[in-house]
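>>> pasting the sequence and the predicted model now:
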Amino acid sequence: MVKAIPKQFKESVQEVKEIGFCPFKLQSVKAVHAKLCVSRPTWARKEGVYGKWGWSDDDVCAAFRLHPSCMSLMEGKIESVMSFLVNERGFEASHVARCPVVLSLSFGKWIVLVLKSKGMVKKVSLSRIFKCDEKLFLNMFIYCHDEKELTGH
């Protein structure tokens, strides 16, 4: 016997379908999970945090479609990563909206931004930096430099 689907789950599935998720794709499962785990007031606060950085409602929606977990992050994490990328590294907030996976990553991969600022990494896109696996990342951005280059000594 099939149990009745809870109302909140049905509503979340309907919302992600309306946003444009295909219900048969893994990404839609992640979106439903995010919708179920984040209360409406908290969701609105997170939209406000992104809005503070200049994201429109469409930017938030597009970022959510690309990386649903961006709405599951702690507000402090969103603030600190956005501040780092925009204020310290000079990226435009709109670029982060187009590559929201960067908001969820550990600090380890941020080192490439330091290398870039030292001129040790030339033109490279955010998605190229943050979507590669650890081995490729290390080969592309770390192992190709000697210790003197990395430390400046």
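Cool, got the structure. Numbering: from 1, shown residues only.
>>> all contacts plus neighbour counts: C-alpha atoms, from now on.
Fine.
>>> pull the residues that contact stretch 40-53.
Residues outside stretch 40-53 that contact it (Cα atoms under 8 Å, 6 or more residues apart in numbering) are Asp57, Val60, Met71, Glu75, Ile78, Glu79, Met82, Ala93.
>>> please identify the helix or strand for the fifth one.
Which is Ile78. Assigned by DSSP states H and E, Ile78 falls within helix 75-82.
>>> list the buried residues for that helix?
Glu75, Ile78, Glu79, Val81, Met82 (16 or more other Cα atoms under 10 Å).
>>> wait, the last one sits on Ala93?
Pointing back at Met82 there. Yes. Here Met82 reaches Ala93: they are 7.3 Å apart, a contact under Cα atoms under 8 Å.
>>> structure two is appended below for comparative analysis:
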Amino acid sequence: MAGAGGKRIAKELNEATNPPLPGIQVTLGEDSDIHHWNVIIEGPPESPYAGGLFKLLLVLPTEYPFKPPKINFKTKIYHPNVSNDEHGSMCLGMLKGDQWKPSTKIVGVLEAALQLLSEPVPDDAVETGIAEVYKNNRNEFNKQAKEWTKRYAK
């Protein structure tokens, strides 16, 4: 862990784990690399993801906090803002290069990811087909999201 960036990351890791955030668990990977956080998000009770546990990987670049972290779903999820491929890339406005602010805290990023499960943003979708279902047939969206949650988010 080198320099000011490492100190800030250590401080933010502490903020994310002591006390734990509601609905979010954070641990470091096997090698305890402070730049790789394993995150588990609980599907919010009022959402079609309720009861699911979603694994995410948050990677902090060496230029953090001047460059945004990357956050990817490791658990498949039926969601307009998460890519449906093996990458599970998440579209979160605050993480886009032109919107990222070095003052943004990782806790805020994790809370925004959790919020996205309650309130998808279909107008900023990476999966446009799922966004269309979300906008035009909410019952079908909820049904698919619940089925995927049962199948993948254990």
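In hand now; what should we look at? All of these numbers come straight from a predicted model, not from anything done at the bench.
>>> need the TM-score between these chains.
TM-score for the superposed pair, counting by TM-score structural alignment, normalised by the length of the first structure: 0.31. Supporting figures: 89 aligned residues with a Cα RMSD of 5.5 Å.
>>> between the contacts of stretch 40-53 of the first structure, which is nearest Leu150 of the first structure?
Closest approach to Leu150 of the first structure among these (Cα to Cα): Met82, at 24.9 Å.
>>> and that closest one, how far is that from Leu138 of the first structure?
From Met82 of the first structure across to Leu138 of the first structure, the span is 24 Å (Cα to Cα, to the nearest Å).
>>> cool, Ser12 of the first structure as well?
Counting by Cα to Cα, the gap from Ser12 of the first structure to Leu138 of the first structure is 39 Å.
>>> those two: which is more packed in?
Ser12 (17 against 14; other Cα atoms under 10 Å).
>>> quick one: residues contacting the more buried one.
Val32, Lys35, Leu36.
>>> buried ones in the helix or strand hosting the first one, by neighbour count?
When elements are assigned from DSSP H and E, Val32 of the first structure belongs to helix 26-37. Of the residues in helix 26-37 of the first structure, those scored as buried under the neighbour-count criterion (16+ other Cα under 10 Å) are Gln27, Ser28, Val29, Lys30, Ala31, Val32, His33, Ala34, Lys35, Leu36.
>>> please apply the same query to stretch 10-17 of the first structure.
Neighbour counts over stretch 10-17 of the first structure (16+ other Cα under 10 Å) mark Ser12, Val13, Val16 as buried.
>>> what is the nearest of the residues you listed to Lys116 of the first structure?
Closest to Lys116 of the first structure, out of all of those and judged by Cα to Cα, is Val16, at 37.1 Å.
>>> buried stuff in the one helix or strand Ala97 of the first structure maps to?
Assigned by DSSP H and E, Ala97 of the first structure belongs to helix 93-98. Across helix 93-98 of the first structure, burial judged by 16+ other Cα under 10 Å covers Ala93, Ser94, Val96, Ala97, Arg98.
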